[in-house]
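Peer 1: Sequence plus predicted model, see below.
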Amino acid sequence: MTRSKPEYHCGLDAAVDVVGGKWKPLILWALGARGALRFGELRRNVPGVSEKMLIQQLRELEADGIVHREVYREVPPRVEYSLTEPGNALNKALQPLGEWGSAFMEVIIQRKTEQPAV
């Protein structure tokens, strides 16, 4: 089964397609900050993510060439995840967004708690 060719209107559109969602930026941050991690280590470094969601997000990031999955033929088998060159570049591109979030986190929290639930 082949995937249809996505249509992007700009570079931001393509980037958001790759990194969109709640967990992918946090996975990138953990791998960028800690280096290669085994699945359990990665799960501990991304608080709140379920095992199923982490597996799904890692598979998508691997398919997009952002994360590398290395399987070591040992007993017991060992698998490590790390960022690829495009993954490192993407992680660096997200750093200013993280800095913006840190600078305005209290304002964001305040506005979110003041707004009535939809």
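Peer 2: Sure, I can see it.
Peer 1: only C-alpha atoms for contact and neighbour calcs from this point on.
Peer 2: OK.
Peer 1: any chance you could map the helices in the protein?
Peer 2: Assigned by DSSP state H, the chain shows helices spanning 11-19, 24-34, 39-45, 51-63, 85-114.
Peer 1: Can you tell me which of the ones you listed is nearest to E74?
Peer 2: Among the helices of the chain, helix 39-45 comes nearest to E74, with 15.7 Å by CA to CA.
Peer 1: Which elements pack onto that closest one?
Peer 2: Contact here means 3 or more CA pairs under 8 Å, 6 or more residues apart in numbering; DSSP states H and E; on that basis helix 39-45 packs against helix 24-34, strand 78-83.
Peer 1: need the contact list for E85.
Peer 2: Applying CA atoms under 8 Å, 6 or more residues apart in numbering, we find E85 in contact with I66.
Peer 1: now do the one 3 residues further on
Peer 2: For N88, the contacting residues are 32, 66, taking CA under 8 Å, 6+ apart as the criterion.
Peer 1: for comparison:
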Amino acid sequence: MKKQSDKIEPYYPEKCPVIRALDILGGKWRLAIIWELSRFESMRYNELKRHLVGITNIMLTRSLKALEQHRLVTRKKYCGTSPHVEYSITESCKYILPALEIINEWGKARVKENSID
């Protein structure tokens, strides 16, 4: 058993995988973006924005860029008669989905509990 006087080394993101994961996925919108993109093969920017009620253009753009940098989301640019951009989750990101499904079920249970009160 450790004594209180023993020096406790703080956890740093590079040393603790949970903190590192939360650093990457943190933020109000990142998990919501991943969740919405997981429901579709790919989505255009405005389509994704319509699914995320309350998100601003700046926040969506910043969140998508951050997710791209961490290789969780891909951005595909289409040139042609109607140029557009589509976003989709990567294979690496698909490993997160079982955890999000558990969180989704937990959230449903909380909503149900609150509606009983």
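Peer 2: Everything's here; your move. Fair warning: this is a prediction, and the values are worked out from it, not measured in the lab.
Peer 1: And the TM-score between them?
Peer 2: Once superposed, chain against chain, the TM-score is 0.79 (TM-score structural alignment, normalised by the length of structure 2); 105 aligned residues with a CA RMSD of 2.0 Å.
Peer 1: ok so, going back, can you put the helices of structure 1 in JSON lines and add distance to R78 of structure 1?
Peer 2: Shown next, in JSON lines, are the helices of structure 1 (distance: least, CA to CA, whole Å):
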{"stretch": "helix 11-19", "distance to R78 of structure 1": "26"}
{"stretch": "helix 24-34", "distance to R78 of structure 1": "17"}
{"stretch": "helix 39-45", "distance to R78 of structure 1": "9"}
{"stretch": "helix 51-63", "distance to R78 of structure 1": "15"}
{"stretch": "helix 85-114", "distance to R78 of structure 1": "22"}
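Peer 1: Which of these sits closest to V75 of structure 1?
Peer 2: Using CA to CA, the nearest of those to V75 of structure 1 is helix 39-45, at 16.3 Å.
Peer 1: residues in structure 2 matched by the closest one, start to end?
Peer 2: The aligned range for helix 39-45 of structure 1 in structure 2 is 45-51, by TM-score structural alignment.
Peer 1: Find me the equivalent region of stretch 80-89 of structure 1 in structure 2.
Peer 2: Residue span in structure 2 matched to stretch 80-89 of structure 1, by TM-score structural alignment: 86-95.
Peer 1: for the matching stretch, how far is the first residue from the last?
Peer 2: 21 Å (CA to CA, to the nearest Å).
Peer 1: So for it, what gets flagged as buried?
Peer 2: The neighbour-count check on stretch 86-95 of structure 2 (16 or more other CA atoms under 10 Å) flags 86-89, 93 as buried.
Peer 1: before we move on, what about stretch 92-110 of structure 2?
Peer 2: Neighbour counts over stretch 92-110 of structure 2 (16+ other CA under 10 Å) mark C93 as buried.
Peer 1: Next, find the distance separating the residue nearest the centre of structure 2 from T81 of structure 2.
Peer 2: Centroid-nearest residue in structure 2, with CA atoms, centre = their mean: L31, separated by 2.4 Å. From L31 of structure 2 across to T81 of structure 2, the span is 33 Å (CA to CA).
Peer 1: Structure 2: which residue goes with A30 of structure 1?
Peer 2: Under the alignment by TM-score structural alignment, A30 of structure 1 pairs with E36 in structure 2.
Peer 1: got the contact list for its match?
Peer 2: Contacts of E36 of structure 2 by CA under 8 Å, 6+ apart are 48, 51.
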